[in-house]
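Got a predicted structure here, sequence first:
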Amino acid sequence: MAEEKNIEEELSSPILMAERIRKAVDEAECFKMECCEVGKQVDRLSHMLRSAVRFATSTPSLYEHPLRRIVAEVSKNLERALTLVRKCKHSGVLRRVVTITTSATDFRKVSGVLDASTGDMTWLLSIFDSVASGGIVYSLPPIASNDPMLSWVWSYVAFIQMGPLADRIEAANSLAPLALDNDRNKKIIVEEGGVPPLLRLLKESGSPDAQIAAATALLNLATDQERVHIIAAEHGIPMIVQVLFDSPMRVQIAVANLVASMAEHDHVAQEEFSRENAIRPLVSLLSIDVVLDEPKPNHGKPSIHSIVQNHKQMGKKPSATTTQNQNHSTHSRSSSSSSVYYSDSIGRYGHNKKDRENEKPEVKLELKISCAKALWMLSKGCVSNSRMITETKGLLCLAKLIEKEQGVLQHHCLMTVMEITAAAESNADLRRAAFKTNSPPAKAVVEQLLRMIGEVNSPSLQIAAINSIGSLARTFPARETRVIGPLVTQLANTNMNVAAEAAIALGKFACPENFLCVEHSKAIIEFGGVPPLIRLLRANEQDQFHGLTLLCHLALHVGNSEALERARALTALEGAVRNVAAQNPSLKELISKAIYHLEVYQSGIHPHKQSYVP
């Protein structure tokens, strides 16, 4: 109920109690000297409380958390003092009883707690004075003597909320490492109301330093679902997206990192970022200096429709002068393409064009890395965000960056593609819309995935690329055998994780759920997939599972293959029934079917053996 009172009501209670103590001191019949000392302490507290009232009523953005906490403690101690002083009013027999039951020790204890309250109020007023005059207070109030972190958080948050801009920035920069230290500090910052003033500081569009300080502190807080929920509940996501739209690059880097962390830790935040259209500025910023389409010469006179579309894209209306001068500017427009439109669209999501062009290459690279990670986290397990990336030329941009870049940026882009393809695997509509066989972005992505599988000597990148190709298994026609060969090659990879991932991906081509499973199974055998697959069965139990599953599919679909017979696939499966499959009933049943199928063909019952060995 105390939280429901306004701050004036909160402060009026101890002030009235101080008046009652003063009256009780005047009426005291015993321990008069001690009561007078208590009265003096209470007078000091009353004066401080009235000063706090004046500050509270004149400050529109008052930080109330320490004030409420300290005032509640002061009220408790004043009540204790009032009870003691009132005992001293009695005379006669009751006075002798009071003398017996009350001692100087009781007054020393009350005096101690009143001194502590005076110290708390002194600290609180010093915070208020410092906010007005500038300069952060680092002293420790008695109320926080057992937990100094509480007073530091109060000081920093007070300045972030009420101080001048320079002090707000300094306080946010001091709060950020506290949040980074441990989860307890994060909890205190959130519980003591640190999130709303940080979000307000993030809106300081005139000060990039303020925005970066706020974004960094929020990033350090946004490391679990509960705290991300709190940031979102304070309407933080629309604010964050707005800053992402129209801030300098170095601010956008910090904000993109914040988006990535919030999306990573909370699926609800993922969805809200989607609703706030965070994908478009991220893709646009990622595509800075990236040519997304080849130029398409246009030697003829442009149509009125194309002129209108050009101006719409540039955010302008076509004028009569512009239309009359089209013949003179045909050549300059002919060298443009949709990539130019996309580059211009970035202007709506960044600072001004000149600032972007003059920015250092390392800053642009850092921004792309941050945006790529944000897109990765936003697309992770989220179909709606994955769809939005594919609808904003994001696939083509990711393919270009995977091709041209290396290191962290290439990794983040590849991981984003992996998440998008995983979403497409689970969602037929997305799969059909984004990964049509004649789609240039889809072709570009597949080309880069195959290149990463075959040419890159990095198991983590190879695994991500193989995983992506496997997720797209149902999009490839039977004639598209070029995706099978690189996967079969990786079955023999010395890194067992890569080999197992290849078996998983090929299993998606050969599984019965794939309409072209028979054709793909034939292609796997034709590319020599059986020998390395048999060797994979000697690996650990998990890798054996994937290898056995693929081998069973091959046996069921192309059981008459001489390659399976020469590799003694039947013997391998019979051994697996006794060993690995004993603990997995579903796999045991699949192996039993495969064994029966191979026995039918290899016993000569089927008259038409065919070889699919190259």
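That came in fine, so what should we check first?

contacts, neighbours, all on C-alpha from now
OK.

What helix or strand is the closest residue to Ala567 other than its chain neighbours located in?
Distances taken as CA to CA, 6 or more residues apart in numbering place Pro531 nearest to Ala567, at 6.2 Å, with adjacent residues excluded. Here Pro531 is covered by helix 530-536, with elements defined by DSSP states H and E.

What is that helix packed up against?
Here helix 530-536 touches helix 496-510, helix 541-557, going by 3 or more CA pairs under 8 Å, 6 or more residues apart in numbering; DSSP states H and E.

Run through who's touching it.
491-492, 499-500, 503, 524, 543-544, 547, 551, 563-564, 567, 569, 572 (CA atoms under 8 Å, 6 or more residues apart in numbering).

try 6 Å this time
Helix 530-536 is contacted by residues Leu491, Ala492 when judged by CA atoms under 6 Å, 6 or more residues apart in numbering.

roughly how far is it from the heart of the chain?
41 Å (CA atoms, centre = their mean, to the nearest Å).

got it, and stretch 470-488?
On CA atoms, centre = their mean, the centre of stretch 470-488 falls 33 Å from that of its chain.

What separation is there between Gly92 and Glu29?
Distance of Gly92 to Glu29, given as CA to CA, to the nearest Å: 10 Å.

between these two, who's got more neighbours?
Legend: neighbour count by other CA atoms under 10 Å for Gly92 and Glu29, higher for Glu29 (18 against 8).

what's that one in contact with, if anything?
Cys88, Lys89.

element containing it?
Per DSSP H and E, there is no helix or strand for Glu29.

Could you measure from it over to Lys89?
5 Å.

which neighbours do the two share?
What both Glu29 and Lys89 touch, as defined by CA under 6 Å, 6+ apart, is an empty set.

Just give the nearest non-adjacent residue to Ile463, would you?
Val498 (5.6 Å).

highest average neighbour count across the helices and strands packed on helix 530-536?
helix 496-510 (a mean of 26; mean count of other CA atoms under 10 Å).

tell me what the helix or strand following it is packed against?
Using DSSP H and E, the helix or strand that follows helix 496-510 towards the C-terminus is helix 517-526. Under the contact criterion of 3 or more CA pairs under 6 Å, 6 or more residues apart in numbering; DSSP states H and E, helix 517-526 touches helix 496-510.

and the helix it packs on, how far from the chain's centre?
With CA atoms, centre = their mean as the basis, helix 496-510 stands 30 Å off its chain's centre.

tilt between it and helix 541-557?
30 degrees (axes from the mean of the first three to the mean of the last three CA atoms, to 10 degrees).

ok, and here's another one to check against it:
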Amino acid sequence: MMGDGVKSMLAKPIHLAEQVRKLAGDAQSSRPECAELQVRAERLAALLRQAARAELYGRLAARIIDETSDVLAKALALVAKCRRGHNLVRRLFTILPANALPRMSAQLDNCIADVSWLLRISSPQADDDGLHGLPNIARDEPMLCLIWEHIARLHTGSSDARADSAAQLASLARDSDHFAKLIIEEDGVGPLVRFLKEGSEEGQESAARALGYLGRDPESVEHLVHAGACSAFAQVLKDAPVRVRAAAAWAVAELAAHHPECQDVFFQHNVVRLLVVHLANETVQEHSRYSVVGPSKAMSLHSVVLAHTKSIRAANQHQISQPSQHQNQHQNHNQIHSVVQSAIAAKSTNGVGAAAALKSYNNLGPGPSKGRREAEDPETKAYLKAMAANALWRLAQGNISICQSITESRALLCFAVLLEKGIGRVRYYSAMALMEIARVAEHNVMLRQSAFKPSSPTAKAVVDQLLRIVWTGVYDELLQPSITALGCLSRTFQASETRIIGPLVALLDESEAAVSKEAVIALTKFACSENHLHVNHCKAVIDAGGARHLVQLVYLGEQVQIEALILLCYIALHVPDSEELAQAGVLAVLLWASKQAHMVQDSRVESLLPEAKARMELFQSRESR
């Protein structure tokens, strides 16, 4: 909208137009041409006064006013040469080009057209008339005119017109980086943010998508953040219809993906909590409680689930350790829901009642919003859940605070359930979110100990689902993030946890090089010296037949060659006296690798290979005596 600054700018062109009108009326020479200038100046002055009383699109108004002022200043200088009072000698030496006055009339006509166009697009009564022509000010960039019109309609149009303009801006931003930058440069973000907060359902959805498409680079995302987009998304996620919430969650994911530095701003506006609520809705019961209740008030969900899973885990421990028994695995991963249900039933008898939980959830938004959510079709609710998982994935990338917030909520349990029962893209987003949280936990001891401790039933549920995906070995979009997550969690497993290594070793024989490489990297995290159970894990890799696969990969696996060599070095370093390593010819592989220039140039190989080779030579020499 037009502020006081733009209104004050109008004083200058109005004053110039009046001066041009007056001097043109007093002209002594070129009277017909000056009369034309006088008429145009009078018309322009009237339009500028009308503009001063209207609500205009500020940036465009300032641009048109500035150009109009320049034209009027030139017109004033021109008519001053034709005014009365000049003596004959001065008029003789004041020579005007023949086409100077007609050309100036044409320029004033252009200014009149531009100011008239500005008034038309700024009129609420004209917002449904479609496009209003191409102004002269946009002759070098026709699409700029379209962007201006839609931004102006967002300022002054009716609700339907604003919704249509938001959709059009979203389409333009989606189709072109250049158009997206123009929308930002022409101050289109502010009205989109306002319309996201106060528009109709369809308009809010379009505004959210437009903002998501605009945030396609760090600079653009910074602009959106400073314009208040984060608080607008938080408001929408709290009390808007389901379709709008889904669009907002998608936009949050887009902004976080293109500029991770905005993660903390979203976190400060409570966006993570709201996303977890939508993820948990109809996924696990009592999803309204964001944080686990402290032991001083009531038994936590984790402790209740643990109590109900102890007997199950004890009965199935031996069966789970034998991966070939698929029937036992299927029984194990299907126990998640029954465990959760019985745990919550037991918890409802404690100090936290169902009524309090329901009240907590309803406080997230007004009553009508909850009603709309329940009445929404399953496809829309599933899409919201997928977008919530997508946003949590993007927000969790490399952010310890957000990962801690997510793991302290029901989200980990939700991800486990959605990996098993989810439909569509929500399974992929859940896997990616777990992978990012595991990556952060790999380098943060406190997060590992709090979220993925071995006694945690939620952590066990997550591992069960990741392991089920890895064990199937189907090359799909879930396999690689599941492998990565298990590798990042390698330091959380106890020595008694023997079911992880086998499925990973089985993937070393995978035809897809990307899968084999990811499995090698994951196993390296189990076998490396930094893992306090490295000896146990190295023996488990050997027992699962990993040595033979690794030898083949070092010789023939072009994309995974160096990674396989590093893992083989760790195994040789920690279990050098293994007969299986001797039979697989590991020492010969290490000797061969030490002569390959492209391998020894890797700093990791350079530090590991000589010691591993020396250990193998030492122990094999003892065996031969």
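Received the coordinates, thanks. Remember, it's a predicted structure, so these values are computed and weren't measured experimentally.

Can I get the helices and strands packed on helix 530-536 of structure 1 in CSV including distance to Arg108 of structure 1?
Output for those, formatted as CSV (distance: least, CA to CA, whole Å):
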stretch, distance to Arg108 of structure 1
helix 496-510, 72
helix 541-557, 72
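
Nearest to Asn277 of structure 1, out of those helices?
Closest to Asn277 of structure 1 of those, according to CA to CA: helix 496-510, at 32.8 Å.

what's the mean deviation for that closest one versus structure 2?
Helix 496-510 of structure 1, aligned to structure 2 and superposed, deviates on average by 0.9 Å (mean CA distance after the TM-score superposition for structure 1).

Mind telling me what His132 of structure 2 corresponds to in structure 1?
In structure 1, the residue equivalent to His132 of structure 2 is Tyr138, according to TM-score structural alignment.

Of all residues in structure 1, which one is nearest the centre?
Nearest to the mean C-alpha position of structure 1, by CA atoms, centre = their mean, lies Ser261 at 2.4 Å.

helix, strand or coil for it?
Under the three-state scheme (DSSP: H, G, I helix; E, B strand; the rest coil), Ser261 of structure 1 adopts helix.

Would you mind measuring from it to Val417 of structure 1?
Taking CA to CA, one finds Ser261 of structure 1 at 19 Å from Val417 of structure 1.

any idea which element the equivalent of Lys400 of structure 1 over in structure 2 lies in?
Mapped onto structure 2 by TM-score structural alignment, Lys400 of structure 1 lines up with Val417. Element membership for Val417 of structure 2, per DSSP H and E: helix 411-421.

helices or strands next to that helix in the packing?
Packed next to helix 411-421 of structure 2, using 3+ CA pairs under 6 Å, 6+ apart, are helix 426-442.

Tell me the helix or strand right after the helix it packs on.
helix 445-451.

Mean deviation, that next one versus structure 1?
Using mean CA distance after the TM-score superposition for structure 1, the mean distance for helix 445-451 of structure 2 is 0.7 Å.

List the buried residues of that helix.
Within helix 445-451 of structure 2, the residues that count as buried by 16 or more other CA atoms under 10 Å are Leu447, Arg448, Ala451.

Trace Arg439 of structure 2 over to structure 1, please.
Match for Arg439 of structure 2 (TM-score structural alignment): Ala422.

give me the number of residues near its match?
For Ala422 of structure 1, using other CA under 10 Å, the count is 24.

next one: the one 5 residues further on
Look at Asn427 of structure 1: counted by other CA under 10 Å, it has 13 neighbours.

nearest spatial neighbour of it, skipping sequence neighbours?
Asn427 of structure 1 sits nearest to Val383 (CA to CA, 6+ apart), 7.4 Å away.

Pull up the gap between that neighbour and Glu513 of structure 1, please.
Distance from Val383 of structure 1 to Glu513 of structure 1, counting by CA to CA: 21 Å.

These two - which one has more neighbours?
Val383 (21 against 10).

before we move on, which element is the nearest residue to the match of His132 of structure 2 once chain neighbours are set aside in?
If the residues on either side of it in the chain are set aside, Tyr138 of structure 1 comes closest to Trp152, at 6.8 Å by CA to CA, 6+ apart. Using DSSP H and E, Trp152 of structure 1 sits within helix 148-162.

Read off where that helix ends up in structure 2.
By TM-score structural alignment, helix 148-162 of structure 1 lines up with residues 142-156 in structure 2.

Only the buried residues of the matching stretch, if you could.
144-156.

before we move on, what about stretch 354-362 of structure 1?
Arg356.

How far off centre is it?
With CA atoms, centre = their mean as the basis, the mean position of stretch 354-362 of structure 1 lies at 26 Å from the chain mean.

Now check structure 1 for the residue matching Ser456 of structure 2.
Going residue by residue (TM-score structural alignment), Ser456 of structure 2 aligns to Ser439.

now swap in Glu579 of structure 2 and tell me
By TM-score structural alignment, Glu579 of structure 2 lines up with Glu562.

gap between that match and Pro486 of structure 1?
22 Å.

does Gly528 of structure 1 belong to a helix or a strand, and which?
Judged by DSSP H and E, Gly528 of structure 1 forms part of no helix or strand.

Alignment lookup: it to structure 2.
Aligned partner of Gly528 of structure 1 by TM-score structural alignment: Gly545.

ok, how many other residues are close to the match of His132 of structure 2?
13.

ditto for Leu218 of structure 1
There are 29 residues near Leu218 of structure 1, going by other CA under 10 Å.

What strand or helix carries it?
helix 208-221.
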